[in-house]
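> need coordinates for the below:
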Amino acid sequence: MVKLAEGVRVIDADAHLTERHDLFTERAPKGYEDKVPHVVRIDGVDMWVLEGKTFGKAGSGGTIDPEGKKHPFRTSQGGSWGIDDVHPAAWDTRERVRLLDDLGIDAQVLYPNSIGIGGQNLYNSVKDKTAVRLCLQLYNEAMAEVQEESGNRLLPMPIMPAWDIEACVREAKRCAEMGFRGVNMTADPQDSGSPDLGDPAWDPFWEACAGLNLPVHFHIGASQTALSYFGTTYWPSQDDYVKPAIGGASLFQNNSRLLLNSAYSGMFDRHPNLKMVSVESGIGWVPFMLEAMDYELEENAPEWFDKLQKLPSEYFRDNWYATFWFETGRGDLQHLIDAVGEDNVMFETDFPHPTCLHPDPVEKVTEKIATLRPESQRKVMGGNAAKLYKL
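As a prediction, this is how the structure comes out:
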């Protein structure tokens, strides 16, 4: 029987927590219960409502049923499933911890579902930003409770008020005080009226995150702009079950634009200790992009190339992490890990989403992970995450 190297500690760097229907209302100030996100059944479907308007389905957020069977996206999360149709560990944090024990996973980093993976469904759908700020703070406070009650085994990433840079700085500092180990940022704050992330106006936020040791996380699909890839990359003639496969595969490569833009922007020269994480993007595209980003900038903007303090590709080594789960490296995973950098890779399961490793994620990857050098195994399966998240 194939086994992992001695001393491997498994930390899952990407999973999702479906929002409970009472997440906001149970924490709302008295009299504000109807002014925060709450669930209303409309035409037989549970919907999230805020300011009298719906901003999304209060669905399952997953494809695993209560018995542990995985279903196609189109007939589960992307179909008629509600929160009662999904595995309870998708939304119940006590059940999640029990599941981690069963799976041999020590800790898990969590991202939202219904409110938008980067929080965009929440703050892009409401004009009253004072009300949205309250909702955002309530969400982050709820996630701080999740982290504390789990004994730091569940590590939710708090969302930032992307429409207001100064508010992002204040919320990052507040989140650090609450014990969070990073922040969850939308890839495209310009969707909410802010400058894009390369604008020096964001420097106070980068300075705060670097100084507080809060890595900034960019999950695929964490903005309206990024998520549009999911619904536009497939040909209309494709089968309805094939379309999510094309959309999902397209999303993986979407984060390459974040790597390119951040490296070229000069932000890491100004904030050399700033750390960023490309979440659920895989790593197979990274080696090619590292070559391409050096070549293209020197060819097209030689003066800017000379102006940077490092080769563009070196900013990935020094400032970025990426997560992976099902990739095999086409039979040579060690070569792929070495090309990306064994200090820059973290393992994930993506529970309970369509591409999650289920039902036994560690067992599912053991054979290919066992081909890695013992030190590589220890780093990518949990060591890098333990260091980044101070576990």
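
> CA only for contacts and neighbour counts going forward, please
Fine.

> OK, contacts around the closest residue to Asp164 other than its chain neighbours?
Leaving aside its sequence neighbours, Asp164 sits nearest to Ser194 (CA to CA, 6 or more residues apart in numbering; 6.7 Å). Contact analysis of Ser194 by CA atoms under 8 Å, 6 or more residues apart in numbering lists 162-165.

> neighbour count added to those residues, as JSON lines?
Shown next, in JSON lines, are these (neighbours: other CA atoms under 10 Å):
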{"residue": "Ala162", "neighbour count": "25"}
{"residue": "Trp163", "neighbour count": "18"}
{"residue": "Asp164", "neighbour count": "16"}
{"residue": "Ile165", "neighbour count": "19"}
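
> Val183: which of the residues you listed is nearest?
Closest to Val183 out of the contacts of Ser194 is Ala162 (11.6 Å), distances taken as CA to CA.

> isn't that closest one up against Ser192?
Yes: applying CA atoms under 8 Å, one finds Ala162 in contact with Ser192, separated by 6.8 Å.

> could you say what helices and strands the longest helix seen in the chain packs with?
Identified as the longest helix of the chain according to DSSP state H is helix 129-149. Where contact means 3 or more CA pairs under 8 Å, 6 or more residues apart in numbering; DSSP states H and E, helix 129-149 is packed against helix 120-123, strand 154-156.

> quick one: Phe347 from Ile11, how far?
Between Phe347 and Ile11 the computed distance is 7 Å (CA to CA, to the nearest Å).

> again with Glu314
Look at Glu314 and Ile11: by CA to CA, they are 26 Å apart.

> who has more neighbours, the two?
Between Glu314 and Ile11, counted using other CA atoms under 10 Å, Ile11 has the larger neighbour count: 26 against 14.

> okay, the contacts of Ser194 in a markdown table with distance to Pro156 next?
Below are the contacts of Ser194 laid out as a markdown table (distance: CA to CA, whole Å):
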| residue | distance to Pro156 |
| --- | --- |
| Ala162 | 18 |
| Trp163 | 21 |
| Asp164 | 22 |
| Ile165 | 21 |
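
> what kind of secondary structure is the closest residue to Thr323 other than its chain neighbours in?
Among residues not flanking Thr323 along the chain, Met346 sits closest, at 4.7 Å (CA to CA, 6+ apart). For Met346, the assignment made with DSSP: H, G, I helix; E, B strand; the rest coil gives strand.

> can you tell me the number of residues neighbouring Met346?
29.

> that one contacts Ala385, doesn't it?
Yes: between Met346 and Ala385 a contact is recorded at 6.3 Å, counting by CA under 8 Å.

> quick one: residues contacting the residue nearest the centre of the chain.
With distances taken as CA atoms, centre = their mean, the residue of the chain nearest its centroid is His219 (3.3 Å). Counting by CA under 8 Å, 6+ apart, His219 touches 117-118, 184, 186, 277-281.

> for the comparison step, fold the sequence that follows:
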Amino acid sequence: EVWIYEDRVYPYIGLNAVAGKKPEEYGAEPTRYEDMIAGCFDPKARVLDMDIDGVQAGLSFPSFPRFAGTVFLEGKDRELALLSVKAWNDYHIDEWCASAPDRLIPLVILPLWSVEECVKEVYRTAAKGAKAISFPENPVPLGLPSFHTDHWDPLFSACEDVDIPLTVHFGTSGKAPITAPEAPMAVMTALFGCNSMYATADLLFSPVFHRHPTLKFLLSE
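Below is the predicted model of the structure:
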């Protein structure tokens, strides 16, 4: 069970669905839906699991498109990529979060290759009830302009206008904090929080908050 997008294959990584499993069963190998508990893919079952864990509300990031939708950024067909971004956002708002609107927080992704389309999607999804936007912790490794340019200003202004925060989940830059090719995955896992430290310093020393004083960023995970 894999996703095929254009000419690329994306397996569902088992490490993204370890709820209910023993630590020794964790791994990055592909997994099947039948090997997961229902709360990993059924929003109603997820709310029941949240009750057990004492969690009032949860915000779910995309899996196959990656946490900030960068799979679609890699797409050759920009029209298909834009439709894919919109389809994920519509599903997340209209189906996933609508099943428990007081418990599941609507998060959307953006067509990062076009600031103009990003702005349009901010206004479109905010009108539908989006409460947060997933954005790369550092755009540069993805081949996009940095926070130190004025490239993203129209997007940041739109976010201020509708009062919606940008949330930067660690790893969304596509640059993992691994120390050596031979290092075990535990090293990378333990160091991922450092990516959030890099993002914080990068943003604080950039002109972003001087130009957009009411803009909000969230550090996720």
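
> where does the TM-score land?
TM-score for the superposed chains, counting by TM-score structural alignment, normalised by the length of the second structure: 0.91, backed by 219 aligned residues with a CA RMSD of 1.8 Å.

> switch the contacts of His219 of the first structure over to JSON lines; also include distance to Gln253 of the first structure and secondary structure.
Listed next are those as JSON lines, based on distance: CA to CA, whole Å; DSSP: H, G, I helix; E, B strand; the rest coil:
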{"residue": "Ile117", "distance to Gln253 of the first structure": "17", "secondary structure": "coil"}
{"residue": "Gly118", "distance to Gln253 of the first structure": "17", "secondary structure": "coil"}
{"residue": "Asn184", "distance to Gln253 of the first structure": "19", "secondary structure": "strand"}
{"residue": "Thr186", "distance to Gln253 of the first structure": "16", "secondary structure": "coil"}
{"residue": "Val277", "distance to Gln253 of the first structure": "14", "secondary structure": "strand"}
{"residue": "Ser278", "distance to Gln253 of the first structure": "10", "secondary structure": "strand"}
{"residue": "Val279", "distance to Gln253 of the first structure": "11", "secondary structure": "strand"}
{"residue": "Glu280", "distance to Gln253 of the first structure": "10", "secondary structure": "coil"}
{"residue": "Ser281", "distance to Gln253 of the first structure": "6", "secondary structure": "coil"}
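
> so can I have a markdown table of those residues showing distance to Trp91 of the first structure and neighbour count?
Listed next are the contacts of His219 of the first structure as a markdown table, based on distance: CA to CA, whole Å; neighbours: other CA atoms under 10 Å:
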| residue | distance to Trp91 of the first structure | neighbour count |
| --- | --- | --- |
| Ile117 | 15 | 23 |
| Gly118 | 18 | 30 |
| Asn184 | 19 | 25 |
| Thr186 | 22 | 29 |
| Val277 | 24 | 25 |
| Ser278 | 24 | 24 |
| Val279 | 20 | 26 |
| Glu280 | 20 | 26 |
| Ser281 | 23 | 25 |
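
> and the residue lying farthest from the centre of the second structure, how far from Pro43 of the second structure?
Distance to the chain centre peaks in the second structure at Glu182, reaching 28.0 Å (criterion: CA atoms, centre = their mean). As defined by CA to CA, Glu182 of the second structure lies at a distance of 38 Å from Pro43 of the second structure.

> give me the three-state assignment for Gly61 of the first structure.
Here Gly61 of the first structure is coil, with the state taken from three-state DSSP.

> please look at it and Pro88 and confirm they touch.
No: look at Gly61 of the first structure against Pro88 with CA under 8 Å: they stay out of range, at 11.1 Å.

> looking at the two, which one has more neighbours?
Shown here are Gly61 of the first structure and Pro88; by other CA under 10 Å, Gly61 has more neighbours (29 against 21).

> can you check which part of the second structure stretch 298-310 of the first structure sits on?
Using TM-score structural alignment, stretch 298-310 of the first structure lines up with nothing in the second structure.

> Arg135 of the second structure - how many residues pack around it?
If you look again at residue 135 of the second structure, you'll see it is Phe, not Arg. For Phe135 of the second structure, the neighbour count with other CA under 10 Å is 24.

> aligned partner of it in the first structure?
Mapped onto the first structure by TM-score structural alignment, Phe135 of the second structure lines up with Met185.

> mind checking how far Tyr10 of the second structure is from Phe41 of the second structure?
Between Tyr10 of the second structure and Phe41 of the second structure the distance, using CA to CA, works out to 17 Å.

> how close does the residue farthest from the centre of the second structure get to Leu107 of the second structure?
Applying CA to CA, the value for Glu182 of the second structure to Leu107 of the second structure is 36 Å.

> please apply the same query to Leu144 of the second structure.
According to CA to CA, Leu144 of the second structure and Leu107 of the second structure sit 22 Å apart.

> could you pull out the strands for the second structure?
Per DSSP state E, the second structure carries strands over the ranges 2-5, 8-11, 58-59, 104-105, 107-108, 132-134, 166-169, 217-220.

> with distance to Glu25 of the second structure added, can I get the ones you listed in TSV?
Shown next, in TSV, are the strands of the second structure (distance: least, CA to CA, whole Å):
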stretch	distance to Glu25 of the second structure
strand 2-5	20
strand 8-11	18
strand 58-59	24
strand 104-105	28
strand 107-108	29
strand 132-134	29
strand 166-169	24
strand 217-220	25
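
> of those strands, which is nearest Arg78 of the second structure?
Nearest to Arg78 of the second structure among these is strand 2-5 (12.6 Å), distances taken as CA to CA.

> average offset between the closest one and the first structure?
On superposition with the first structure, the mean distance recorded for strand 2-5 of the second structure (mean CA distance after the TM-score superposition for the first structure) is 1.3 Å.

> which residues touch that strand?
9-12, 64.

> put the buried members of those into a ChimeraX selection.
Filtering the contacts of strand 2-5 of the second structure down to the buried ones (16 or more other CA atoms under 10 Å) takes a single ChimeraX command:
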select :12,64
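
> okay if I get the contacts of strand 2-5 of the second structure as CSV plus distance to Lys120 of the second structure?
What follows is these, written out as CSV (distance: CA to CA, whole Å):
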residue, distance to Lys120 of the second structure
Val9, 29
Tyr10, 28
Pro11, 31
Tyr12, 30
Phe64, 23
